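Asks: need the 3D shape of this:
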Amino acid sequence: MSELPELPSRRTFLEQSAAAATFFIVPRFVLGGPGYTAPSDQLVVAGVGVGGKGASDLAMFAKTGKVRIAYLCDVDDRRAAGAVKAYPQAKYYKDWRQLLARESKNFDAVSIATPDHNHANVTLAAMQLGKHVYVQKPLTHDIYEARALTDAARRYKVVTQMGNQGASGDGVRQMQEWFDAGLLGDVHEVYCWTDRPVWPQGIAWPTTPAPVPTGLDWDLWLGTAPARPYVDNLVPFNWRGWWEYGTGALGDMGCHLMEAPFRVLDLGYASAVQASVGSVYVGEFKRGYFPESCPPSSHVTLTFPKTSKTKQEVTVHWMDGGIQPERPDELGANELFGDGGNGTLFIGSKGKMMASTYGADPRLLPTSRTQQANIKQKLARVPGGADGHYAQWVEACLAGYGKKAVSSPFELAGPLTEALLMANLAIRGYDIQRPKAAGNGVEYPGRGIELLWDAQQLRVTNFDEANRFVRREYRAGWQ
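Replies: As a prediction, the model looks like this:
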């Protein structure tokens, strides 16, 4: 993979998606009705994936008073019911391709909260139509997709924001100020950890198909993923534990926990990664091998090159499944480590600091230093903090591309997501099997090695078998 292939053009997308759709254009004043706000003061939003987190995202946009939720799209009528009730004037679609093809002249921006495996194709299609986009974390399912969307943000010049709201919080800015003031010295090691997953992982794919729930269009839900029968309890949440659809604990919590070290230390693309994975036992002392499922726990070590803010390489540890780093000596015996289940710890040559999920509640260690630190505020805060992440994007969209800053544009969210997905690549590479060269049995060539990464070429240079996870094959018709 010497370079990224040319992204499909807007015309190509429209020609492909409009085969089953007829375009019509409705002036905005017709859509608006009584009390209609002028377009310059109102952002017209379409939601793709409007149950669960998608519904709460739309509610936060609407709360600004500057957004009209005009279109709703979801493959599952049951999950969409709440949004349909909340926005009775919004037109409802099940297929996002028809929504974009038929209504693209009638809205300004798209909020995307589908399962991970369908983030990239919906997002890119919307960007090609000139729509601003807000995409739930993780930005993409694959490393290749993350790089493609990062490049697309520059190409299509639309306002982008990933839904890791901690990026707009006060906590990460406080940590930046402490670090920039020299309170930690040179930071060379960071730990991020979570008690997720809280859904099944490390299990075999069920052998018995289940009836597709009423109201769910299973083929549309699969989207880019291979066709296969529905299994019980996969939706609305347990898809996270399967590699074809989700990105495991890393995808769920990594953007919330690793965003702080990325911002504080100005990290970019990693240069190396290695993983160890928790075992699953089936029966008596027999290890299960379930390559379709994310593991129950993992510890991944990412190496980042020296930055303008560090004096050496930075090692970032990721731990999930309840694994935590050793408690710092500076932390009191009864003091909470992180927030108990999740946290981020910076280790510097002069001191340490930690935070909870989203970079919230930052503390210097020992915690008595937190109150003693008298550092002048230098970084502007986002109005509303983490909750202001939504209004920030709305205001930037209304102002137009390049006019107002956002906290997690794809130019920042893309490299962050790539790091998470590199960690997942190492986890998946850990369980690659191949027959032993001599004798019976199998071997695991990805274990016990460090994967070296060429960020320009998007390739592991010393273990080619792992490169299959850089970019997956989309199902025919969903490229």
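Asks: please make it C-alpha for all contacts and neighbour counts, starting now.
Replies: Noted.
Asks: which SSE is residue 151 in?
Replies: helix 143-156 (DSSP states H and E).
Asks: in terms of secondary structure, what does that helix contact?
Replies: Counting contacts by 3 or more CA pairs under 8 Å, 6 or more residues apart in numbering; DSSP states H and E, helix 143-156 is packed against helix 119-128, helix 410-430.
Asks: by contact count, what packs against the last one?
Replies: Counting contacts by 3+ CA pairs under 8 Å, 6+ apart, helix 410-430 packs against helix 143-156, strand 160-162, helix 248-265, strand 272-277, strand 298-304.
Asks: rewinding a little: so which of the helices and strands packed on helix 143-156 gets nearest residue 266?
Replies: Residue 266 sits nearest to helix 410-430 of all the helices and strands packed on helix 143-156, at 9.7 Å, using CA to CA.
Asks: next, the angle from that closest one to strand 298-304.
Replies: 130 degrees (axes from the mean of the first three to the mean of the last three CA atoms, to 10 degrees).
Asks: picking up where we left off before, residues of the helix holding residue 151 that come out buried?
Replies: Neighbour counts over helix 143-156 (16 or more other CA atoms under 10 Å) mark 143-153, 156 as buried.
Asks: please apply the same query to stretch 73-92.
Replies: So, applying 16+ other CA under 10 Å, buried residues of stretch 73-92: 73-77, 79-80, 83-84, 87, 90, 92.
Asks: second input sequence below; structure requested for side-by-side comparison:
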Amino acid sequence: MEENSDQKNAQTSRRNFLKTGAVAAAGFMIVPRYVLGGKGFTAPSDRLIIAGIGAGGKGETDIANFYKSGKAEIGYLCDVDDRRAANSVKNFPKAKYYKDWRELFDKEHKHIDAVSVATPDHNHAIITYHAMQLGKHVYVEKPLTHDIWEARMLTEAAKKYKVVTQMGNQGASNDGTRLLSEWYDAGLIGDVHTVYCWTNRPVWPQGISWPGTGATIPKELNWDLWLGTAPYKTYVDKLAPFNWRGWWDYGTGALGDMGCHLIEAPFRALGLQYVKSVQASVGSVYVDEFKKGVFPESCPPSSHVTLTFPKTNKTKGEVALHWMDGGIQPERPDELGPNEKWGGEDGNGTLFIGTKGKMYASTYSTAPTLLPKSLTEQAKAPQKWARVPGGSNGHYTQWVEACLAGYGKKELSSPFEVAGPLTEALLMANLAVRGHDLPGGQFKYEWDNKAMKVSNFNEVNQFVKRNYRNGWELEA
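Replies: Below you'll find the predicted structure:
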């Protein structure tokens, strides 16, 4: 669908802001207040002033948890959908409300210490990058970004601008992920060579064609702002606030929704970083008895992806990590009885297979268990990792306190230096999933990490960094 003249004029306005507005604002206030006040400086009130961009759904939960820390004030709220923002606006009546994050940054950057980003995936990077340019600490919901290039760019920008960062995979602050690491470091299961991660997601439409008819845009929703970096399309019913996850233009499918929660523990325990190679198989959709349907705009109904990681200083060789979604699960371990429940009973789980044994955990690394289960209570391993007070709920307070302390002063569970490579790994899995539908693309992709591209099938590299809508370009 072609954009009308109003949309084209709006694009010109957006382009001017994104190319010059943030830079101009940075000229007024390029450094956060703790830098202006010297090393270790905190806000005069000893409370962090936060702007919540994406005030409904998970954003509403995030904002509430920052406030519950007792060390943060929600000074500003921003959402393109007044329906989604309603509860946060009610709960924080003193917070000034905006619909456009660019206007918020332009007018209020001098009064903000930190920014929380909880928009759909396709707008994470552009908001986060501009916030960091302004010297603001950032908390970004998972997955960190929509594209591999964006994840690498934000990881490097966090170092450049020296801001405190945290991704919203709150399970990274749970005791379970630390206990799994301690069991592994103690040699209880030997050397891990294979990992399985699986989820019951998607629980939204996937493997379908884009609806042929549009729908009336809800009066509370600014559709153009919601689209942001994504190509312009006519609004379709129920896409917002949730069903966007299954469309490649906006979401990252089951991998984006649950991957950061389930793959975090293997990354921590095994010291994983960047992927060496990846291959995928995907569930088929049939439009009639004989014809397979291929819907390249939509994530598939299920997938099994194998990611190969190079040897690390915590493994003796390469590690194969299997991702399964759409209800697919690995074979039950032999150490379990035929009727014995295990970590996947909630539909999600992570299984480590080592040379001497196995261990698993459920969502957010909860219920860590050695196999056979009788070994769990007997297990003895030195505590090597400090626990985060409050576990997953403490994930928010941890970030607030680190922001108040200043860059580099406090340890975080999921700073961008960790969250970036983790996000890249799950987006590499999506790269293989998307390449599966390209002619001749159904094989193992070799990843050139330095060049940030697949070296043996160039056609799939179009998904490493997507094309942004005119006026919403993001260039580091």
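Asks: ok, which of the helices and strands packed on helix 410-430 of structure 1 comes nearest residue 342 of structure 1?
Replies: Using CA to CA, those put helix 248-265 closest to residue 342 of structure 1, at 7.9 Å.
Asks: give me the angle between that closest one and strand 298-304.
Replies: Using the same axes, to 10 degrees: helix 248-265 of structure 1 against strand 298-304 is 30 degrees.
Asks: after superposing, tell me the mean distance of helix 248-265 of structure 1 to structure 2.
Replies: After superposition onto structure 2, helix 248-265 of structure 1 sits on average 0.2 Å from its aligned residues (mean CA distance after the TM-score superposition for structure 1).
Asks: helices and strands around that helix, which ones?
Replies: Looks like helix 248-265 of structure 1 contacts helix 170-180, strand 187-193, strand 343-348, helix 410-430 (3+ CA pairs under 8 Å, 6+ apart).
Asks: repeat the analysis, applying 6 Å as the threshold.
Replies: Contact partners of helix 248-265 of structure 1 among helices and strands, from 3 or more CA pairs under 6 Å, 6 or more residues apart in numbering; DSSP states H and E: none.
Asks: map residue 320 of structure 1 across to structure 2 for me.
Replies: When structure 2 is aligned by TM-score structural alignment, residue 320 of structure 1 is paired with residue 325.
Asks: pretty sure residue 202 is one of the things that match touches, is it not?
Replies: No: using CA atoms under 6 Å, residue 325 of structure 2 is not in contact with residue 202; the gap is 7.4 Å.
Asks: more crowded one of the two?
Replies: residue 325 (27 against 21; other CA atoms under 10 Å).
Asks: and the more buried one, how far is that from residue 407 of structure 2?
Replies: 37 Å (CA to CA, to the nearest Å).
Asks: tell me, stretch 452-466 of structure 2 lands on which residues of structure 1?
Replies: Residue span in structure 1 matched to stretch 452-466 of structure 2, by TM-score structural alignment: 458-472.
Asks: all helices of the stretch 301-450 of structure 1, in order?
Replies: For the stretch 301-450 of structure 1, the helices defined by DSSP state H, counting those that start in this stretch occupy 368-372, 388-399, 410-430.
Asks: for these, which one ends up most surrounded?
Replies: helix 410-430 (a mean of 25; mean count of other CA atoms under 10 Å).
Asks: what's the matching range in structure 2 for stretch 150-168 of structure 1?
Replies: So stretch 150-168 of structure 1 sits over residues 155-173 in structure 2, by TM-score structural alignment.
Asks: name the residues that touch the matching stretch?
Replies: 137-142, 261, 364, 388, 391-392, 395, 403, 407, 413-417, 420 (CA atoms under 6 Å, 6 or more residues apart in numbering).
Asks: list the residues that contact residue 255 of structure 2.
Replies: Applying CA under 6 Å, 6+ apart, no residues qualify as near residue 255 of structure 2.
Asks: how close does the corresponding residue of structure 1 for it sit to residue 133 of structure 1?
Replies: Alignment note (TM-score structural alignment): residue 255 of structure 2 maps to residue 250 of structure 1. Separation of residue 250 of structure 1 from residue 133 of structure 1 (CA to CA): 23 Å.
Asks: make a markdown table out of the helices and strands packed on helix 143-156 of structure 1 and add distance to residue 367 of structure 1.
Replies: Shown next, in a markdown table, are those (distance: least, CA to CA, whole Å):
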| stretch | distance to residue 367 of structure 1 |
| --- | --- |
| helix 119-128 | 40 |
| helix 410-430 | 28 |
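Asks: aligned to residue 429 of structure 1, what sits in structure 2?
Replies: Residue 429 of structure 1 maps onto residue 435 in structure 2, by TM-score structural alignment.
Asks: surely its match meets residue 445?
Replies: No: the criterion here is CA under 6 Å, and residue 435 of structure 2 misses it with residue 445 at 9.2 Å.
Asks: for the stretch 1-150 of structure 2, what spans make up the helices?
Replies: 5-16, 22-28, 33-36, 58-68, 82-91, 101-108, 124-133, 148-161.
Asks: tabulate these in JSON lines, adding columns for distance to residue 267 of structure 2.
Replies: Below are the helices of the stretch 1-150 of structure 2 laid out as JSON lines (distance: least, CA to CA, whole Å):
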{"stretch": "helix 5-16", "distance to residue 267 of structure 2": "38"}
{"stretch": "helix 22-28", "distance to residue 267 of structure 2": "35"}
{"stretch": "helix 33-36", "distance to residue 267 of structure 2": "32"}
{"stretch": "helix 58-68", "distance to residue 267 of structure 2": "24"}
{"stretch": "helix 82-91", "distance to residue 267 of structure 2": "34"}
{"stretch": "helix 101-108", "distance to residue 267 of structure 2": "33"}
{"stretch": "helix 124-133", "distance to residue 267 of structure 2": "22"}
{"stretch": "helix 148-161", "distance to residue 267 of structure 2": "16"}
